[in-house]
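# Take a look and give me a structure for this.
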Amino acid sequence: MTHHPLPPAAMYVAGAWHRAEQTFPVHNPADGELLAELPVARPSDLDLALDAAAEGFATWRRTQPWERSRILRRIADGIRAQAERFALVMTLDQGKPLAQSEGEVLAAADQFDWYADEARRVYGRTVEARDPDTRILIRREPVGPVAAFAAWNFPALLPVRKIAPALAAGCSVIVMAPAEAPLSTLLIAEIADAAGLPAGALNVVTGDGPAISRRLIASDVIRKVSLTGSVPVGAELLRLAADGIKSVSMELGGHAPVLVFPDADPERAARLCARAKFRNSGQVCISPSRFLVHEEIAGAFAEAFADETRGLRLGDGRDPATDVGPLTTARRLNAVHELVQDAVTRGATVLAGGGPADLPGGHYYRPTVLSGVSDDMRVMVEEPFGPIAPISTFATFDEAISRANATPFGLAGFVFTEDLATAFRAGEELETGMVGVNELTIATAEAPFGGVKQSGFGREGGTEGLADYTVAKYVNLRLRGA
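Here you go, the predicted model:
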């Protein structure tokens, strides 16, 4: 790490780095190496962050949009300038292969770039009044200080999807770095500080998630809560936010169906799906995770999928030859294996993988492909969030749509077809916030990202992502002397 130093092992509050007596360890999931000891925030640390966010908001909201834009652009440039270092830190911290870490780092920079432009485009409007002496004005103003909570699977992109639009709108932010992979969030703070972001506009705390969320959300300082996480955590934060009637955005779990219709090329679709499925070891909220394939082409699809999977190399993410890294935690390793065992016990067939890998030190699970899967198996009901690809068959369009919509999740869905009518109909009838047609890489800074049903509400990315950090103020003005 001589040439790629980690960020400070401290919290970033009010433009300075703060440590605490109590700490928790951060380990490399590939080999168990201790990377850092980070502070466990005390109540007094969180109160300091709240005070900083209140003062930072008072300053930042009055910073002119063009100046906010310039600072956000400098953050984007700073991330790109440190892309190599940032990618290595992420791989050490979270486990994904370096090439995937580099892609995430650049995507995080894109978020700041996009919202650097959007900061200058927070538009209000005027409405013609009924009375000629009255003017009706609608302004978009920042909602206020934000408490942001992001998951560990994309430890740079997920917090940035909250930080960048919030700052663009004029809000201040307190981010809780995910305990499982916190170093990327701290590196974002380091880069933002170097870019000249005013003290208090961005604060990063570390430690015990439930304790941090309870204290931050209970504070009158916080006016908005944003979470990327699991459905149970989302439900708990909603309950906490309800007490203070706070604005909330939720990007929660997913269980994305992939519908492969009979006119699709089964081999091409299978190889694309295999590569996408096992990205980040399947630890992706919009990961394709239920493969519903028309019975006429299911055999060819499953054979090509398994063949592509067997060619993936499992190993330490620092090795350029690695395609699939370790799972981030031992908890995920155990949960994934339980899902596979349940499916096999109920009659599923293992076409590839099927268990933990015999590699020393890390949380490695072999990319697994299952056929003969039925809808009552746990892997088809619960979000797998790991390297499992269950393949099932369907006979009709209506059956495919009905089964795709039969879970409480509604984040993303995917369709493979060469027929334009099928593409439109499936895209319209899938109960998801996002749909990819013949495409699995759909997340981008300029488009809204989010779900429906238990996958949450609110959007991140695009113009919609900025709107979630503003409120509409209506001004009714009677002309003087009228």
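# use CA for all of it now, contacts and neighbours both
Fine.
# Show me the helices in the stretch 151-300 of the chain, by range?
Under the criterion DSSP state H, counting those that start in this stretch, the stretch 151-300 of the chain carries helices at the ranges 157-169, 183-194, 209-218, 231-243, 266-277, 298-310.
# how big is the angle separating the second one from helix 157-169?
Comparing the axes of helix 183-194 and helix 157-169 via axes from the mean of the first three to the mean of the last three Cα atoms, to 10 degrees yields an angle of 30 degrees.
# any idea which element Ile138 lies in?
If you go by DSSP states H and E, Ile138 is part of strand 134-142.
# Give the next helix or strand downstream of that strand.
Taking DSSP H and E as the definition, the helix or strand that follows strand 134-142 towards the C-terminus is strand 146-149.
# Can you give the contact residues for the strand holding Ile138?
When contacts are taken as Cα atoms under 8 Å, 6 or more residues apart in numbering, the neighbours of strand 134-142 outside the stretch itself are 61, 122-129, 169-171, 469-479.
# Just the ones in strands from those, please.
Using DSSP state E, the subset of the contacts of strand 134-142 located in strands is Arg125, Thr126, Val127, Thr470, Val471, Ala472, Lys473, Tyr474, Val475, Asn476, Leu477, Arg478.
# one more to put side by side:
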Amino acid sequence: MNEVKTNNYLMNINGEWVGDSLSTLNVTNPANSDIIGTVPNGGEKEASQAISAAHEAYQSWSELTAYERAGYLKKLNQLMLDNLEEVAQVMTLEMGKPINESRGEVKYAASFIEWFAEEGKRIYGETIPSHATNKRLQVWKKPVGVVAAITPWNFPAAMLTRKMGPALAAGCTVVMKPSSESPLTAVKIMELCEQAGFPKGVINLVTGSSSKIAKAIMDNDKVRKITFTGSTEVGKILIRQSADQVKRLSLELGGHAPLIVLDDANVDLAVKGVMASKFRNAGQTCICANRIYVQAGVYDEFVEKFAQQVEKLKVGNGADDSVDIGPLINQAGLDKVKHHMDDAVKKGAHVVTGGKPITDDGGVFHTPTVVKDVDQSMVIMQEETFGPVAPIQKIASEEDAVKLANDTPYGLAAYVFTDNVAKGHRVIEQLNFGIVGWNDGAPSAAQVPFGGMKESGIGREGGHEGIDAFVESQYVSIGME
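Below you'll find the predicted structure:
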């Protein structure tokens, strides 16, 4: 991996790079605790300036044709692919993701820009049969207005493009607020937006205090739409704060994904699926398998084969192309994993492989871990771990699997492994989750709807539904007399 130059990065408001007079926030590499750059510690003032810029740019941007807006997005898509390596390296430096995963994320992020560049051309209205001969009834689609996009640290490119892509394609203007843990990827994408020639104010990037920037966003009536990915706790706060101005919300919140392996499953395929789901980004994904339920008939075989594959994973600095598991994002993340592990072992779970934190050379790592003989009394089966730990519970039947899987306030993703078509349909129909992988541990794609049920969120991102969230339906009754 080539060395990436680090420096003091700026934010972008109304087409200008600003913030050099503000205090700064350090961005740290979790693999070694090195400070790799800084960003401005912006607050309410900067957020308000960005909102005003987006509001000023909205009229002219929304009046462009869908084809004209698509042209800008297609340029951005190509620039992301052309600069894939640079963006991926920055991503790995700031949040630890193995470089091969970072490269994959940049491609995935670009795919949302490409998809919505085309999908913006397919925002269709309606002509409705009239109840009277002297009237014509139509539905027009209009962009919702200024959009604030608040994104998390774990997928700093894809979560951004999954929001800005449909917003821009629909004719909205955007204020982006990335996580302070990993803001540099957003800065790089903003640089590419500038190269793509987007008009001033159409896309704005603000870094700094989450609470202060969020307050400015929620208090400003120029912002008509909030799109947020993050914790359920913060999502609930945003719902309450949005009430005063009845802002529109899209929320992709917490998950606690169950993965079910039934007796008739192809065990090797199930192991492959769990590996793909559980250990991507060191288990720091909202849809990774957090609770693994394996039916008794294949339990021992699955545990043995799964542990064998987990033991092959290499832990280390994500800059190394051979590394499979990078660091956790920070010490608090490692502490949470350790708490879940300690609680499980204390209550009778057995560590099959792994189970150790690693803090050498200032890094924040945890060995990829398999834990068997877990049960519902353990914290690890009740809370999202967000780390490279796979807890496995033995179950007796598909009925038990469904009952345990649904026993959570969350409903983002679930996984089922069975070769019986009737059984697969029967189980999935009873699962209360927005996304289900059937014999598939990696279900995400730009062209499909992504989102959860229950406390895992509101709305869907991706697919044709992803752009619906950024348009309003305007009914028009035309009198013909």
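# still on that earlier bit, ranking the helices of the stretch 151-300 of the first structure by burial, who's on top?
Using mean count of other Cα atoms under 10 Å, the stretch among those with the greatest mean number of neighbours is helix 157-169 (a mean of 28).
# now it: how far from the chain's centre is it?
Centre-to-centre, helix 157-169 of the first structure and its host chain are 11 Å apart (Cα atoms, centre = their mean, to the nearest Å).
# just stretch 431-449 of the second structure next, same as before
Centroid separation between stretch 431-449 of the second structure and its chain, computed with Cα atoms, centre = their mean, is 14 Å.
# what about it, start to end distance?
Taking Cα to Cα, to the nearest Å, the span from the opening residue of stretch 431-449 of the second structure to its closing residue is 17 Å.
# Give me the neighbour count for Arg125 of the first structure.
10 (other Cα atoms under 10 Å).
# For it, which non-adjacent residue is spatially closest?
Ile138 (5.3 Å; Cα to Cα, 6 or more residues apart in numbering).
# any idea how far that neighbour lies from Ser230 of the first structure?
Taken as Cα to Cα, the spacing of Ile138 of the first structure relative to Ser230 of the first structure amounts to 36 Å.
# try Phe154 of the first structure
When Phe154 of the first structure is compared with Ser230 of the first structure (using Cα to Cα), they lie 14 Å apart.
# and Gly15 of the first structure, what does it touch?
Asp193, Pro198, Ala199, Gly200, Leu202, Asn203.
# ok, now Asp31 of the first structure?
Under the contact definition (Cα under 8 Å, 6+ apart), the residues listed for Asp31 of the first structure are Pro360, Gly361, Gly362.
# Would you mind giving me the ChimeraX syntax to select the buried ones in the residues you listed?
Here is the ChimeraX command that picks out the buried ones among the contacts of Asp31 of the first structure, judged by 16 or more other Cα atoms under 10 Å:
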select :362
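# Looking at the contacts of Asp31 of the first structure, which is nearest Ser101 of the first structure?
Of all the contacts of Asp31 of the first structure, the one with the least separation from Ser101 of the first structure (Cα to Cα) is Gly362, at 18.0 Å.
# Please name the nearest non-neighbouring residue to the closest one.
What sits nearest to Gly362 of the first structure in space, not counting adjacent residues and going by Cα to Cα, 6+ apart, is Ala30, at 4.3 Å.
# By neighbour count, which of the contacts of Gly15 of the first structure wins?
For these, the largest number of neighbours (other Cα under 10 Å) sits with Leu202, at 30 neighbours.
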